[in-house]
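Chemist: attaching a predicted model along with its sequence, questions to come.
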Amino acid sequence: MSKKTSINNTIERAFTNKRLGTSSLKLNNCFIKSATYEGMYDNDGVPNQKLITHHVELAKNGVGLTTVSYGAVSKEGKTFANQMHINAESLKALKKLTEKVHDQGGKVSMQLTHCGYFSKNKKVKKLLAPSNLFNAYGFFSGLGFAKAMSQNDLEKVKEDFVRSALSLKSIGFDALEIHMGHGYLLSQFLSPLTNKRTDKYGGSINNRLRFPLELVQNVIDAVGPEFPVLIKLNLDDGLKGGFSIEDCAHVSKQLEAIGCAALVLSGGFTSKSPFYLMRGEVPLKGMIDNASSWAEKITMMVFGPLIIKKYPFHPNFFLEKALMIRQAVKMDLVYLGGVDSREGIAQILNSGFNFIAMARPLIHDPEFLKKIKDGSIDKSLCNRCNECIVEMDRKGIKCTLSQ
């Protein structure tokens, strides 16, 4: 069999129905729109029509499961003031979104998160973190320091995740993704760089995992086994002394044991190694333009080139590490990281991964999967300039190449 024939056969297989985990949820194909902050919100983070249109367009053009990004479980869990959090107002708009996505034959998930100490939201009175930490990101907003969470704080956050999960299930969401990566609260507990606790929630990987695992178990118990709960988990932090691939293998086995539907494998720590996940160019000029104060702008101008590391892009850049997790667990795994071609899709599926998550190829062209399926293109034209990241903080995420 020729290489081209093999790729074509794998692409055909990619567009058949797929059951998510052991749940009854079936997707039209193996493709998931990765959770990527959209920035399509009105005052106080209420989703607007642009957000609805964005996800409906993805469903219309063949995404099996589209993921609404960065839904904070509480006001205290917001990284910035205009981020969405799960409350009565946002749920009204989100119900319309689920209905419209379903009308197109698609499925929709919500990414649930809590920022922990990584915030510059001036409305937050107390930053929450595993340990006492300095918050460089929020320093110029008067949020430079976070205190270690008390037991009451831990219980409150668990309750917020459960409440949010049940609310989203009640309005028609098909699945949830709990964000345990990228340096947000649950990731902060997992990483030895940010978790310096000396109680049962700190120290060994089992102790650092204890709070996130309790939280996920509570959510699964609340929503029931038929409602898929996915976990976004770092392969590693991309930092010396951080959460490692060995940690990831251990955590993956524990998440499999409690019945998580799938793991979305990712990497990087937003406050310390943000482009470890995205790879490609660093759009520093736009990031400086979007800074919220002159002090922040000047700091970015002077130190940005030194502290924001650039990571070169290459297709399927997380595959080598993701394969180590594929060997460690039998549960469904969602591969994320540099998939942008027919050949790349085939490589991932033939390596034993169940689903593929992507963002930038779909932001560049919402019809990307439709064109891959009919063979009219072999590869995305996204050049990894990452200017779409800058647009998140303007009027909403978009590709500056295709607009």
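Modeler: It's in. Numbering: from 1, shown residues only.

Chemist: make it CA atoms for all contacts and neighbour counts henceforth
Modeler: Fine.

Chemist: strands of the chain, start to end?
Modeler: Assigned by DSSP state E, the chain shows strands spanning 18-19, 26-27, 31-33, 65-72, 107-113, 128-129, 133-134, 145-148, 175-180, 229-234, 262-266, 332-336, 355-358.

Chemist: let's bring in a second one:
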Amino acid sequence: MSDVLAPATLGPLTLRNRVIKAATFEGRTPDALVTDDLVEFHREVAEGGVGMTTVAYCAVSPGGRTDRHQIWMRDEAVPGLRRLTDAVHAEGAAVSAQLGHAGPVANAKSNQAPALAPSRMFNPLGMRFTKVPDALGIAEVVAAHARAARLARESGFDAVEVHLGHNYLASSFLSPMLNRRKDDYGGSLVNRARVARELVKAVRDAAGDTMAVTAKLTMEDGVRGGFSIEESLQVATWLQDDGAIDALELTAGSSLLNPMAIFRGDAPRKNFAKTLPVPTRWGFQLVGKGFLREYPYRPAYLADKARRFREELTLPIILLGGITDRPTAQQAIDDGFDFVAMGRALLREPDLIRRWHTDAATRSLCTHCNECVPTIYSRTECVLRT
């Protein structure tokens, strides 16, 4: 058995433990560039004891952001990102950049760039229809991922995580409900998975052999007619066989259609509505219960589904969802998962992992109220933290 707090290998890296700070948008980049606030956010988590922290969300292009405040990978961003990676390294942790394109989750109005989707659809975030990329447009997105990976390497990142989840662009291509194409990128699962596999291969080639490459994959999006766990298992097998990733982080839900399947716990409908512009807010009042559904919280709530992947794959797997205490994290490792990823618990207490070392019975103060979720539109924080 391995200790969750013992050093572990991730591709070419050796992390000081098996705990990864999951990618959760920090809301600390008002000008789409690194700020002192963002540096301090990740420095504090690194000082708090994680093996690796993940910067989210590093979009590969201006139109790939969920809104204009997110970092997008370009030369101008490199000095700030280098300052961030240096600060994390000084605390003894590794740092990863989550790379991706938001696709139909992007706010085209905010970004002043079309939101992409595999098929034409109306996006209420930007109040306009999406743009459907042809083969050349898809190739441009693939090239943008490779360019972003090279910039991440130049910025001092130890790893990159390719976002294949939550109905962002690659994930929307995987969905049989959102992808109604008749070309080589639609129809059969092997066609729908082409974008995801091409992105990962391009990132691997650009990252080289000194960086770890991981991918975040939705097991199921929780939407009728959407992406199923059986399809996800097949895609995960292809990703493993392609040999381009060092580990797979498993997630669930859809930022576009069913976000609470990602988080579980209370649904913060009232405060979420306050973040929306007036026309969208009115619509939310009608559909809010269906959009922000309530799923009961329990420790390691994605573990049951993730075990199917653990049983069928040899690829290292990162377990996400409901990891808030050391016994639960250790149980995940004992069950064969290679790493655990944490989000909300570290937002509440950035030093939680360091305190696990001194007291294995330390319990997280996170109540799973999810009131942190609406704060991503201003400055992501735990509203209970003092």
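Modeler: On my side now, so go ahead. In this text the structure is predicted, and so the values were computed from the model without any measurement.

Chemist: apart from its neighbours in sequence, what residue is nearest the equivalent of Lys120 of the first structure over in the second structure?
Modeler: Correspondence of Lys120 of the first structure to the second structure, assessed by TM-score structural alignment: Asn107. Leaving aside its chain neighbours, Asn107 of the second structure sits nearest to Gly126 (4.7 Å; criterion: C-alpha to C-alpha, 6 or more residues apart in numbering).

Chemist: wait, the one you found sits on Pro114?
Modeler: No - in this structure Gly126 of the second structure lies outside contact range of Pro114 using C-alpha atoms under 8 Å: 9.2 Å.

Chemist: what is in contact with those two at once?
Modeler: Common neighbours of Gly126 of the second structure and Pro114 are listed as Ala108 (criterion: C-alpha atoms under 8 Å, 6 or more residues apart in numbering).

Chemist: ok so, going back, count the residues that sit near the equivalent of the residue nearest to Asn107 of the second structure over in the first structure.
Modeler: Alignment note (TM-score structural alignment): Gly126 of the second structure maps to Gly138 of the first structure. Using other C-alpha atoms under 10 Å, Gly138 of the first structure has 20 other residues around it.

Chemist: can you check Met278 of the first structure too?
Modeler: Neighbour tally, Met278 of the first structure, other C-alpha under 10 Å: 24.

Chemist: and the gap between it and Leu333 of the first structure?
Modeler: 19 Å (C-alpha to C-alpha, to the nearest Å).

Chemist: what range does stretch 337-357 of the second structure cover in the first structure?
Modeler: Aligned by TM-score structural alignment, stretch 337-357 of the second structure falls on residues 353-373 of the first structure.

Chemist: now the end-to-end length of the matching stretch.
Modeler: End-to-end distance of stretch 353-373 of the first structure (C-alpha to C-alpha): 19 Å.

Chemist: try stretch 69-77 of the second structure
Modeler: So stretch 69-77 of the second structure: terminal residues 13 Å apart, C-alpha to C-alpha.

Chemist: so how far does stretch 253-273 of the second structure reach from one end to the other?
Modeler: 20 Å.

Chemist: can you give the distance of the match of stretch 337-357 of the second structure from its chain's centre?
Modeler: The chain centre lies 16 Å from the centre of stretch 353-373 of the first structure; the measure is C-alpha atoms, centre = their mean, to the nearest Å.

Chemist: do stretch 184-194 of the first structure as well
Modeler: Its chain's C-alpha centre and that of stretch 184-194 of the first structure lie 15 Å apart, by C-alpha atoms, centre = their mean.

Chemist: same question, stretch 309-322 of the first structure
Modeler: 17 Å.

Chemist: read off where that stretch ends up in the second structure.
Modeler: Under TM-score structural alignment, stretch 309-322 of the first structure corresponds to residues 293-306 of the second structure.

Chemist: so what touches that stretch?
Modeler: 219, 250-252, 258, 260-261, 264-267, 319-324, 328, 332, 368.

Chemist: buried members of these into PyMOL, please.
Modeler: This is the PyMOL syntax for the buried subset of the contacts of stretch 293-306 of the second structure, where burial follows 16 or more other C-alpha atoms under 10 Å:
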select buried, resi 219+250+251+252+258+260+261+264+265+266+267+319+320+321+322+323+324+332+368
